[in-house]
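> After the sequence you'll find the predicted model.
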Amino acid sequence: MHHIPRLSEAVYVGMCRYVGSPTEVRIRREVTDTEEVMNRPVWITRGLDRMKSGSHREGLRLPTSDRDFMFWLPDHKVICDVSQISLYLIPQHTVILMECEDLTPGFARLKIMTPSEDQKVKSSCVPTDGGI
């Protein structure tokens, strides 16, 4: 009797042909990691830290994929719990609390806990009932 592949196997094979094998995707991730380690000193001297994100960072090279980057100020620290504020030196660090409760999955609310001297950060902030 002729074996008919299961749909999941056919999808897997098709995806491997389209985006690459798991090994190719892993190598792309490792190359991206290496590039970022090598380029980090250049970005830090410009006063920023940077990393790729999104599907490109995950090793997927789809024709319609864009390239996503995250930039941040190295002296701005994001914490997930208010108790972590004691880990940083104030005023040398601007501390930002990331809140995820009562929000759509994949979204976060950022709350400035200590003042920022950066004009772009200041202009991006809005007052709310619970802070800025």
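In hand now; what should we look at?
> CA atoms for contacts and neighbours, from now on please.
OK.
> Can you name the element that comes right after the helix or strand hosting Asn39?
Per DSSP states H and E, Asn39 falls inside helix 22-45. Per DSSP H and E, the first helix or strand lying C-terminal to helix 22-45 is strand 49-53.
> Return the list of helices and strands in contact with the helix or strand just after that next one.
Past strand 49-53, further along toward the C-terminus, the next helix or strand under DSSP H and E is helix 54-57. Using 3 or more Cα pairs under 8 Å, 6 or more residues apart in numbering; DSSP states H and E as the contact test, no helix or strand touches helix 54-57.
> Report the buried residues of helix 54-57.
Neighbour counts over helix 54-57 (16 or more other Cα atoms under 10 Å) mark His56, Arg57 as buried.
> List the buried residues for the helix or strand following it?
Later in the chain than helix 54-57, the nearest helix or strand by DSSP H and E is strand 68-72. Judged by neighbour count (16+ other Cα under 10 Å), strand 68-72 contains no buried residues.
> helices or strands up against the helix or strand just after strand 68-72?
Elements were assigned by DSSP H and E; along the chain past strand 68-72, the next helix or strand is strand 76-79. In terms of contacts (3+ Cα pairs under 8 Å, 6+ apart), strand 76-79 is packed against strand 94-99.
> The structure to be compared is supplied as follows:
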Amino acid sequence: MRNIASLTTLLIVSLGFSQDKYQVSIDLTKAKNDKVPVEISVPKTDQEEIEYHMPKIVPGTYSISDFGRFVVGFKALDKNGDQLEFEKISTNRWLIKNAALLDKITYRIEDSFDNFSGYGKNKLEVYHKV
């Protein structure tokens, strides 16, 4: 019993030393014009620059999706809400400068359900007559 209490205490104390985590907020009730706001709180870093990536390919889909093409209004913000300098270096990548000041990343995601042009043909339709 004493060992369990000691182990539980150690576990609770060690949680206080855990690393910062990413926190993502997606509020579907604030969607406007088929765009959903996304807010990502990021852990602190001592790096001068960092890259933010969106997936190009999702395993199992067998097609290039380039999800970064759905991102609108990308912003990198410090804790005061001031915008940090960034550069979009490809469809799916953003280089954020002064990353040590970065507090959160915000953007809106466009509706992708009415735009299937980047997903290739439906495999069912290609291999079977529907």
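Yep, it's here. Here the structure is a predicted model, which is why all the values come from computation and not from measurement.
> After superposition, what's the TM-score here?
In this superposition the chains share a TM-score of 0.26, using TM-score structural alignment, normalised by the length of structure 2; 61 aligned residues with a Cα RMSD of 4.6 Å.
> before we move on, back to that, now the helix holding Asn39 of structure 1: buried residues?
Val25, Arg28, Arg29, Thr32, Glu36.
> and the nearest residue to Ile26 of structure 2 once chain neighbours are set aside, helix, strand or coil?
Sequence neighbours aside, Val38 is the residue nearest to Ile26 of structure 2 in space, at 4.8 Å (criterion: Cα to Cα, 6 or more residues apart in numbering). Here Val38 of structure 2 is strand, with the state taken from DSSP: H, G, I helix; E, B strand; the rest coil.
> Tabulate the buried residues of helix 22-45 of structure 1 in TSV, adding columns for distance to Trp72 of structure 1.
Output for the buried residues of helix 22-45 of structure 1, formatted as TSV (distance: Cα to Cα, whole Å):
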residue	distance to Trp72 of structure 1
Val25	27
Arg28	24
Arg29	21
Thr32	18
Glu36	14
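> quick one: which two of those residues are the most distant?
Maximum pairwise distance among these (Cα to Cα): 16.8 Å, between Val25 and Glu36.
> out of all of them, which helix in structure 2 is the longest?
For structure 2, the helix reaching the highest residue count under DSSP state H is reported as helix 2-15.
> For the helix or strand just after that helix, enumerate the helices and strands it packs against.
The first helix or strand that comes after helix 2-15 of structure 2 along the chain, using DSSP H and E, is strand 23-26. Applying 3+ Cα pairs under 8 Å, 6+ apart, we find strand 23-26 of structure 2 packed against strand 35-41.
> mind listing what's buried in the strand it packs on?
Here strand 35-41 of structure 2 shows Lys35, Val36, Pro37, Val38, Glu39, Ile40, Ser41 as buried, counting by 16+ other Cα under 10 Å.
> Pick out whichever of those residues sits closest to Arg2 of structure 2.
Nearest member of the buried residues of strand 35-41 of structure 2 to Arg2 of structure 2, counting by Cα to Cα, is Ser41, at 39.1 Å.
> The closest one touches Ala76, doesn't it?
No: if you go by Cα atoms under 8 Å, Ser41 of structure 2 and Ala76 don't touch, sitting 10.2 Å apart.
> Excluding chain neighbours, what is closest to Trp94 of structure 2?
Lys88 (4.4 Å).
> shouldn't that neighbour be in contact with Leu95?
Yes: Lys88 of structure 2 lies in contact with Leu95 (Cα under 8 Å); the separation is 6.3 Å.
> On the three-state scheme, Ser126 of structure 2 is what?
Actually, residue 126 of structure 2 is Val rather than Ser. Applying three-state DSSP: Val126 of structure 2 is helix.
> Before I go, just wanted to say thanks for your time.
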